[in-house]
Each structure stands twice: as structure tokens, then as C-alpha cells.
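Visitor: Kindly return the folded structure for what I paste below:
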Amino acid sequence: MDKINLKDLTLEELQDYIINLGEPKFRALQIYKWIYSGVRNFEEMTNISKTLRDKLKSNTTIGNLAINKKFISTLDGTRRYLIQLSDNNYIESVLMKYKHGYSICISSQVGCAMGCKFCASTKNGKIRNLSAGEIIDQIITVERDVGERISNVVMMGVGEPLDNFDNIVKFIKNVNNPNGLNIGQRHITISTCGIVERIYELADLNFQITLAISLHATNDETRNDIMPVNKKYNILKLLEACKYYVNKTGRRITFEYTLINKKNDYTQNAEELSNLLKGILCHVNLIPVNSVYGTGFVPGSERNIREFQNILEKNGIPATVRREMGSDISAACGQLRSQI
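Guide: You can find the predicted model right below:
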């Protein structure tokens, strides 16, 4: 029988489990605090009886991840991690340092089924979902490596988060728990290519996270070509869901728009994007495309990128150009994993 990963459990689920072991409920909170303090084995849980530690060792695991490879940028200190899972699959996490603290980009799946043409994560398809424990353990593993607290989490790594919905919801609850990592919901960003029914479900949960929508096109023809998900959830359906999300949560949405030279970066596209987003509480994050091997996509000139941004802002749409970090270590998610 497979052992239970304790990081896969919410505090309430852990309490039920501990009671079923014949132990008092308060032990669950002690254990919960230990696993999120970064302990790697049960012997470190010094205020837990040996009897209970033995029960836990027999039936559960703390679910530690292993760093297989690590690269540190000489340009800005960005750290790129290839992380090995217990079944010998691999995911990637990227740590970035800003003036306000550390931010980590984490993965939600092993591979991805969405098939976006400009993304390295989807090259070999989806192998499986990550559990809630494997998702949160990326943060714990990297915090242990750098010896610093991580204050911001961005789920834009390998995988489509809303295709792993239940584990993402459990992850948000655990990462936000004051007895766990205690990272505020407003410091968590979840990115999706646009699985519409899940956006509605997420809105109804009324989390105060930031939702980032990978839009990347201003018409269905272009989006169908570069993002197959659009054939099921077209731009109109997606934006209707986004409006519902804003009205339900009061949270501003970030629209991610990857600029691909002579594909979606014309001034006409900037005008079309302005019209699409008019009236939606939002911000646009412009991303010069990564030159991923085999895609044929390249970024446009700095001048064209800035012109695109200026048109959006002239039309009342706040827009920024994403700062490229870790360019000397191919920090864009999926590029390292695809090499192995």
C-alpha cells in the first residue's frame, strides 16, 4: 500500500487522520507545523511521542523532493531547478529575487496537455498531475536550498493549473494556512490558458489570489493556431468568464500576451486587444516570446514591443513589459526538463 504524503492533506484532513490513528486531535497541528517548518524526517518532530512517530513512519511520508540540477544566473541571480519526484519524473521551479523579496515560479503538472505552440512545457504531452503536496514542496525545497523565506508564488511553470483543479485548491489552502507557509493569497498568482468552467468554479471559491489569463491573441483564428484550447473555449467565452471572475472576487485579472514577431504583434493587434479588454478590471503583461527550439517563433524588436505597449496605455489599458530574468540559464519553464 502506498504511503500517504502528509503534505497532500489539509489541516482538517490531517486531524481526521490522526484521530483515526487513536491519537488526540491536537497532535495534528503539531505535525502540520513541523512539516511546513522544513523537517525531512519524523525524528526531528521532538514534541511527538516515539509511538506516534513510529505510526507515521509506517504509514506516511513527509514527501521530500530532490534537487537534480541547479543553475544560477550570473546576470541577476535567478535560480533554475530541475526537481526529481519520487517516481523519477521531473519538473522545474524558478526562483527570482526582487527588491521586495523572493518570488518562485512553480509547476502544477508533469508535462502539459494544452499544446500551446510557443511553450516548451507541452512538447512531450502530459504525464500526470502533481499532488497538492508535490506542488507546495517545491517552495519548501527551494527555501531550504537558499535559506530564505519565499513571499510570492507564481504558478506559471510546467503544466496547466486549472487542469489539476482539486489539487490546486488544496494547495492554495495549505500555502495560505497561518500554521503552514502562511503566504497571503494576494501574493499567489495562478495562470491558466483558459479552461472556462474552472474559472467560474474558482471565482465562486472567492479566493483573493491573482488570476492570470494566457491570452496571446486578439482573434480566434490566430489563437486557434497557437493555442488549441481556443477551439473549445473561444475568446468570447473566455472573456465572459473573466468578467464573472472580476465581479465575483473584486480582483484585477492579469492578461498575459506573448508577443511573437509578425504573428500577433502588429499595431492592429494592439488596437484589437484594447477593444477586447475595455471595461474589464485588468492589467496586461506583455512577454517577448522565448526562442524555444523547434517553434520558429522569435520576439519582435524593442521598438515594436514598446509601440504595442503605448497603444494599450493610450486606450486606457495598463500594460507592462515583463522583465526577462535568467536568460543565460534558459529559465523559461520546460526548457530544462525537455532536455532530458
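Visitor: okay, CA-based contacts and neighbour counts for the rest of this
Guide: OK.
Visitor: okay, now residue 118: neighbour count?
Guide: 22 (other C-alpha atoms under 10 Å).
Visitor: where's residue 170 relative to residue 207, distance?
Guide: As defined by C-alpha to C-alpha, to the nearest Å, residue 170 lies at a distance of 12 Å from residue 207.
Visitor: ok, the residue nearest to the spatial centre of the chain - contacts?
Guide: Nearest to the mean C-alpha position of the chain, counting by C-alpha atoms, centre = their mean, stands residue 155 at 0.9 Å. For residue 155, the contact set (C-alpha atoms under 8 Å, 6 or more residues apart in numbering) comprises 105-108, 161, 188-191.
Visitor: helices or strands next to the strand or helix carrying residue 174 in the packing?
Guide: For residue 174, the element it lies in under DSSP states H and E is helix 165-176. Helices and strands touching helix 165-176, by 3 or more C-alpha pairs under 8 Å, 6 or more residues apart in numbering; DSSP states H and E, are helix 132-146.
Visitor: Could you also give me the structure for this second sequence? I'd like to compare it with the first:
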Amino acid sequence: MSPMPEPTHLPLVLTPPRGRAKPPRHLADLTLAERLEEATRLGLPGFRARQLSVHYFDRLVDDPEQMTDLPLAQRAELVTGFLPELMTPLRTLEADRGTTRKTLWRLFDGALVESVLMRYPDRATMCVSSQAGCGMACPFCATGQGGLQRNMSTAEIVEQVVAGARALARGEVPGGPGRVSNVVFMGMGEPLANYHAVVGAVRRLTSPAPDGLGMSARGVTVSTVGLVPRIRQLAAEGLPVTLALSLHAPDDELRNELVPINTRYSVAETVEAAWDYARTTKRRVSIEYAMMRGINDQAHRADLLADVLGSVGDPAPWGWVHVNLIPLNEVRGSKFTRSSDEDMDTFQRRLLERGISTTMRDTRGSDIDAACGQLAATEG
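Guide: Next comes the predicted model:
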């Protein structure tokens, strides 16, 4: 038999350690109505908050000198009060002829997080972090090995996207000026363990300018390792975002080892919650499956995955689920390695033969430590 991963006995931390200072409150933490209220509380005309919102979300301005509609005598105070600096770029690495850019950020308290901008011919995608570190303890993931430091604020999440939007708008990425069309919550952290900040960020990203960036909710993907109560809560939010379930194994015995939260919510419970999400939102769920040599890539597991996904029902004629096979982005020193091309092809073919929509993910940025947590680990 192929070697199984060692059991993981790390605690499943679902909340960050207490006692940490909170990030400074930022305009992006607030709805437009709350910004107007804050301006009034500070003795300022409410329209000043709207002006700042236009600069941040619509014009993508980060230089106070360009905010010429603000009175010079109050400009510094307004910018400091509503647009405090949230994160500082430490390193930016490029791949794919500059169209993939990974940035390592230092937050106000020294925590390190990462974001990745990936430009394609027809779209530009931002992969963002939602936590500094992660408490899910998946043994094949670089982020999971460092544990959870803290949740990120709504504004810290949004700022990653705004930074990418600025780079595109200013023509800093090959291909000429552009805009962010897609956001995936697949960077560092478990998004649904930081539920309220993540939902706040999604609302800010999708609200029309100047309340937010004005993106389509259908261009936003929120991933989870399977926090079942939060999946059900997200389904009731009225946000038609795509849910991506990081399954990685079709059976409880193996998934307990690869994704320890499975000891709380079984494969059957997790897949049923995902199916309910698709039925409620009318949005097809993406099943993320990292291909690991000799661990989860056997042909019989492809058949078992098809059985599991086919056992819950089909809420729409177009099918409720799509499987996204991911060649493992290997972590230095880890025993988990990428499956062979032959085994991945066989796995995909078995799913397709069972009528399961399946694709192999494009592997971008492997030469710049693009797997979440790798760059932070080398810096930290």
C-alpha cells in the first residue's frame, strides 16, 4: 500500500489568540452610511467621507496630494483618520513574464500575509489572504504548519485587492491598463473561520462605487476546508459567490489525516452542505482536490469521489458541482509530493467518464513560491 500521512494531533484553532491589538479602523471597514456617520461624529461634513470613498474605491488614489477636492488644511487629518496605512509590501516576485505577481505584506503588528495577482488574456484574478496563518493544520499546506496568528480585518482583505487594482490600472502589469475581474479567497487562512470580516470584504468588493469596487459577486470565490455551519450561513447571505470546497479526499479515513476538521464534519456532512449551497444560491460549487502522489490520486479514489458527489442530488440541469484537480505545489522538506502526470490524467478521465465536470488547474507561479504560506515562511 502507499504510505499514509502521519496523524495530525494539532489543535483545530477556530478563533485567533486573544490579546492582540486590532488593526486601525479604515474606510473599507465601514459601509458608506457608516462612513458618513463617522464623519459627522468627527465634526466634518458627511460628503467628505464620500469624497474619500471615491478616491479609494473609484479613482484608486493612494497619494493625498492627488486628493485636491479635499481642503488642504484638513487633508492630512482626513486621510489619517479614514485611510490609515494597513500593510507594507516587503517583497514582490514575478513569474510568467510579469503577469503573475506575488506580494508579501507586513501588517501593522508585524504579521506576514501574501496575495497573488494573476493576469490572463480574458481576466485578472486576485488571490487574497483572510488570516495571518491558519488554524486548520492541514499537513500538506505551508500555511497550516505555522498555526494561526490572527484574523485579518475587512479592510486588510480589501486592501490586497485594491493594491492589485491600482497596479493594473496604472499599467504596471504587462498587457496594458486593466481591472481586477475575479477575487479568490484561497490565500493564507480559512476564510469561513474569519466569517464576518470575509463577508464584509465581499460586500465591499461587490458594492457599487463609491461604496465599494463594484465587482460582480459571480467573480468572487470563497474557499473553505468544510466549516459546515458557516457554509450554511453563507448560503443565506444573498451573495451569489462561488463556494470552493477543499475536499482533497473522498473518504473519512484519509480526509481525517489530510484535513483534520473532517473529524468534526464528515465527508458526507460537508458534501451535503455544499450541495445545499448550490441548491440555495443556484451557483455551481467547485471541489478543490490537490493531487498528492500515492496518497489520494489512486483510480479507485476517483471512482469513490464520483460516488460521493453523485449521492446528494442534482439541483439544476447543468450539474451542481465541478471538480478542480490541483497539481500539488510542493512545500520544501515535506513528504507530500505532486502526483505524476499519468496518474492525474487517469484520475481526471475516471471522473469525466462518470459525468463529473472536471478540469486540471493551471499551475502558475511555482517558481516564486506561489503556494500560500511559502513566501511568508521563508521570510519569517
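Visitor: Now the TM-score, please.
Guide: After superposition, the two chains reach a TM-score of 0.94 (TM-score structural alignment, normalised by the length of structure 1), with 340 aligned residues with a C-alpha RMSD of 1.9 Å.
Visitor: coming back round to it: how close does whatever residue of structure 2 lines up with the residue nearest to the centre of structure 1 get to residue 201 of structure 2?
Guide: Under the alignment by TM-score structural alignment, residue 155 of structure 1 pairs with residue 185 in structure 2. As judged by C-alpha to C-alpha, residue 185 of structure 2 and residue 201 of structure 2 stand 10 Å apart.
Visitor: again with residue 35 of structure 2
Guide: To residue 201 of structure 2, residue 35 of structure 2 is 15 Å away according to C-alpha to C-alpha.
Visitor: Ok, residue 91 of structure 2 next?
Guide: For residue 91 of structure 2, the distance to residue 201 of structure 2 - C-alpha to C-alpha - is 24 Å.
Visitor: what residues does the helix or strand harbouring residue 273 of structure 1 touch?
Guide: Assigned by DSSP H and E, residue 273 of structure 1 falls within helix 267-277. Here helix 267-277 of structure 1 makes contact (C-alpha under 8 Å, 6+ apart) with 217-218, 307-309, 311-312, 315-317.
Visitor: quick one: what's aligned to residue 248 of structure 2 in structure 1?
Guide: Looks like residue 248 of structure 2 aligns to residue 216 there (TM-score structural alignment).
Visitor: What's residue 104 of structure 1 aligned with over in structure 2?
Guide: In structure 2, residue 104 of structure 1 lands on residue 126 (TM-score structural alignment).
Visitor: didn't its match look like it was pressed against residue 103?
Guide: No: assessed by C-alpha atoms under 8 Å, residue 126 of structure 2 is found out of contact with residue 103, at 11.0 Å.
Visitor: What helix or strand is residue 114 of structure 2 located in?
Guide: strand 112-119.
Visitor: Please identify the residue in structure 1 that aligns with residue 338 of structure 2.
Guide: Alignment note (TM-score structural alignment): residue 338 of structure 2 maps to residue 299 of structure 1.
Visitor: again with residue 258 of structure 2
Guide: Residue 258 of structure 2 maps onto residue 226 in structure 1, by TM-score structural alignment.
Visitor: Residue 155 of structure 1 versus the closest residue to residue 248 of structure 1 other than its chain neighbours, what's the distance?
Guide: Closest residue to residue 248 of structure 1 apart from its sequence neighbours, by C-alpha to C-alpha, 6 or more residues apart in numbering: residue 203 at 6.0 Å. As judged by C-alpha to C-alpha, residue 203 of structure 1 and residue 155 of structure 1 stand 17 Å apart.
Visitor: Ok, residue 29 of structure 1 next?
Guide: Distance of residue 29 of structure 1 to residue 155 of structure 1, given as C-alpha to C-alpha: 27 Å.
Visitor: ditto for residue 249 of structure 1
Guide: For residue 249 of structure 1 relative to residue 155 of structure 1 (C-alpha to C-alpha), the value is 19 Å.
Visitor: again with residue 164 of structure 1
Guide: On the measure of C-alpha to C-alpha, residue 164 of structure 1 and residue 155 of structure 1 end up 12 Å apart.
Visitor: any residues in contact with both of these two?
Guide: Listed as contacting both residue 164 of structure 1 and residue 155 by C-alpha under 8 Å, 6+ apart are residue 108.
Visitor: so stretch 164-175 of structure 1 matches what in structure 2?
Guide: Using TM-score structural alignment, stretch 164-175 of structure 1 pairs with 194-205 in structure 2.
Visitor: what does the matching stretch contact?
Guide: So stretch 194-205 of structure 2 is in contact with 15, 28-29, 31, 130-131, 151-155, 157-158, 191-192, 211-215, 217, 220, 230, going by C-alpha under 8 Å, 6+ apart.
Visitor: Which parts of the stretch 201-350 of structure 2 are strands?
Guide: If DSSP state E, counting those that start in this stretch is used as the criterion, the strands of the stretch 201-350 of structure 2 fall at 220-224, 242-246, 285-291, 321-327.
Visitor: equivalent range in structure 2 for stretch 246-266 of structure 1?
Guide: Counting by TM-score structural alignment, stretch 246-266 of structure 1 corresponds to residues 278-298.
Visitor: what comes up buried for the matching stretch?
Guide: Using 16 or more other C-alpha atoms under 10 Å as the test for burial, stretch 278-298 of structure 2 gives 278-279, 281-298.
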